[in-house]
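Peer 1: okay, predicted coordinates and the sequence, questions at the end:
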Amino acid sequence: MAVKLKANKREDLHKGTTRSIREAGRIPAVVYGNKKGNKTISVDSIELLKTVRDEGKNAIISLDVEGESVDVMLHDYQIEPLRDELVHADFYIVNMSQEMDVQVAIHLEGEAAGSKEGGVLQQPLYELSVRAKPADIPEQITIDISALNIGDSIMVSDLKEGRNYEILEDENTTIATVTAPDTAEEETTEEEETEPEIINERSTEEEE
């Protein structure tokens, strides 16, 4: 079920108007895609951030543009680095009956058995590329790693079947692995520093 977000039309694109929009706690945005013309809008920045935080970046948003609703996904956004503030957003209009390719976050659940024995858990892959209809896109893909022992790995091919999405990653890609601890201690080859024995040392004293 799509989460609702209200938006206002934005027809005056002058910098002064855009500045006023941001000062009012809103951000300028654009809606496009699915063979429809671009629309310039503004949305409440706090509401948008809350939506993404609660529903995930792949959430389907029912965008209410002054009474006209359209299903969208947050496609891109811009952050002002100095103030760390959201300043612009792009929404992509989705066709709920058509599959699309997205990146979905991987969440590792549990503590690996090998980690308890001193092994080191490594996660080379943090997102999976999947193909699904918008309503079937998962918020995240959770993988239980509690049975992983030292030397074990979870590959893309190990993920369970029966899902409503297609994984596009190579099946041989490693998602998580537990490696053995580095027990190779640096061998200190300290050579005993002894003064060399001087043989047949001549006396510095001369007999007179």
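Peer 2: Received the coordinates, thanks.

Peer 1: rest of the way, CA atoms for contacts and neighbours
Peer 2: Fine.

Peer 1: counting by contacts, list what the longest helix anywhere in the chain packs against.
Peer 2: For the chain, the longest helix by residue count, based on DSSP state H, is helix 45-55. Counting contacts by 3 or more CA pairs under 8 Å, 6 or more residues apart in numbering; DSSP states H and E, helix 45-55 is packed against strand 3-9.

Peer 1: second structure follows, compare the two:
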Amino acid sequence: MERVGLQALVRDEVGKTAARRVRKRGWVPGVLYGRGVEATPVAVELRALRDALHGHGMNVLIDLALRRNGSEETRVVVVKDLQRDIFTHEIIHVDFQAISLEETLEAHVPLVLVGTPRGVVEGGVLEQHLREVLVEALPTAVPEQLTVDVSELAVGQVLHAGDLTVPEGVTLRTPADEVVATVLPPRVEEAPPAAAAAAEAPAAPAAPAPAREEGQGS
């Protein structure tokens, strides 16, 4: 797991009005809690937080330098939760959890599928059911992502969570029978209903020849 530094200020004011003022200055309101820490309202610079997450992912380890009344202390934290604006998707609140590097934690790790399945080459369709899995490991051992080679997956085959290979020191907590991906059979295009009905309808009988009137010359 990557590790970055981030500056934070302890907030003296809380509430919606105070949070709006923080955001107007280009900062994000948040809270710090966890091991050996009382719940503390904090604020971090939006750009710095965005860069940390964009460059290293949600599981990045953060050395949070907490400034309060002229003093500073550093805590190792992870991002436990993010809230985003429903329209702009910008970060509007963050939860930091203080952790110990000597104790395991659980984290959601993204799955990245690589390779073209044999079943897709044969006309099948790859369907991914899981985008991430839950693992447990020491904070420094949590992988940024798990890369899964699906090139040998044939039509009808299913890849389960229990089939995944995880690094040493990492325990998979997602149930082993959870479906990660499968290759569906090729789709058969059906004829439009009108065309199908026309193809199945019996041919109309031929019209009878007109009767010849008696007395007509032969």
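Peer 2: Structure's in. What do you need? This structure is a prediction, so every number in the text was calculated from the model and none was measured.

Peer 1: how close does the longest helix of the first structure sit to the second structure?
Peer 2: For helix 45-55 of the first structure, the mean deviation from the second structure after alignment is 1.2 Å (mean CA distance after the TM-score superposition for the first structure).

Peer 1: mind listing residues that contact the helix or strand following that helix?
Peer 2: Counting by DSSP states H and E, the next helix or strand C-terminal to helix 45-55 of the first structure is strand 61-65. For strand 61-65 of the first structure, the surrounding residues in contact (CA atoms under 8 Å, 6 or more residues apart in numbering) are 2-9, 41, 69-74.

Peer 1: how about stretch 123-143 of the second structure?
Peer 2: 1-2, 59, 61, 100-112, 117, 119-120, 155, 161, 167, 169-174, 179-187.

Peer 1: in ChimeraX, how would I select just the buried ones from those residues?
Peer 2: Here is the ChimeraX command that selects the buried residues among the contacts of stretch 123-143 of the second structure (16 or more other CA atoms under 10 Å):
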select :2,59,61,104,106,107,108,109,110,111,117,119,120,155,161,170,172,179,180,181,182,183,184,185
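
Peer 1: returning to that earlier point: which of the contacts of strand 61-65 of the first structure are buried, as a ChimeraX select command?
Peer 2: The buried residues among the contacts of strand 61-65 of the first structure can be selected in ChimeraX (16+ other CA under 10 Å) with this line:
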select :4,5,6,7,8,41,70,71,72,73,74
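
Peer 1: now for the contacts of strand 61-65 of the first structure: which two are most distant?
Peer 2: 2 and 9 (20.6 Å; CA to CA).

Peer 1: give me the contacts around the longest helix of the first structure.
Peer 2: By CA under 8 Å, 6+ apart, helix 45-55 of the first structure touches 3, 5, 25, 26, 27, 59, 86, 139.

Peer 1: now do the helices in the first structure.
Peer 2: Going by DSSP H, the first structure shows helices at 15-23, 45-55, 113-116.

Peer 1: point out the most buried one among these.
Peer 2: Highest mean neighbour count of the helices of the first structure: helix 113-116, a mean of 17 (counted as mean count of other CA atoms under 10 Å).

Peer 1: trace it over to the second structure and give me the residue numbers.
Peer 2: Aligned using TM-score structural alignment, helix 113-116 of the first structure spans residues 118-121 in the second structure.

Peer 1: how far does that stretch sit from the chain's center?
Peer 2: Computed by CA atoms, centre = their mean, to the nearest Å, the separation of stretch 118-121 of the second structure from the middle of its chain amounts to 24 Å.

Peer 1: quick one, what contacts the closest residue to residue 145 of the second structure other than its chain neighbours?
Peer 2: Distances taken as CA to CA, 6 or more residues apart in numbering place residue 110 nearest to residue 145 of the second structure, at 4.9 Å, with adjacent residues excluded. Residue 110 of the second structure makes contacts with 131, 132, 133, 144, 145, 146, as judged by CA under 8 Å, 6+ apart.

Peer 1: the same query, at a cut-off of 10 Å, please.
Peer 2: Each residue near residue 110 of the second structure by CA atoms under 10 Å, 6 or more residues apart in numbering is listed here: 57-59, 130-134, 143-147.

Peer 1: redo the contacts of helix 45-55 of the first structure as JSON lines? Include distance to residue 194 of the first structure.
Peer 2: Output for these, formatted as JSON lines (distance: CA to CA, whole Å):
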{"residue": "3", "distance to residue 194 of the first structure": "79"}
{"residue": "5", "distance to residue 194 of the first structure": "80"}
{"residue": "25", "distance to residue 194 of the first structure": "76"}
{"residue": "26", "distance to residue 194 of the first structure": "77"}
{"residue": "27", "distance to residue 194 of the first structure": "76"}
{"residue": "59", "distance to residue 194 of the first structure": "73"}
{"residue": "86", "distance to residue 194 of the first structure": "68"}
{"residue": "139", "distance to residue 194 of the first structure": "68"}
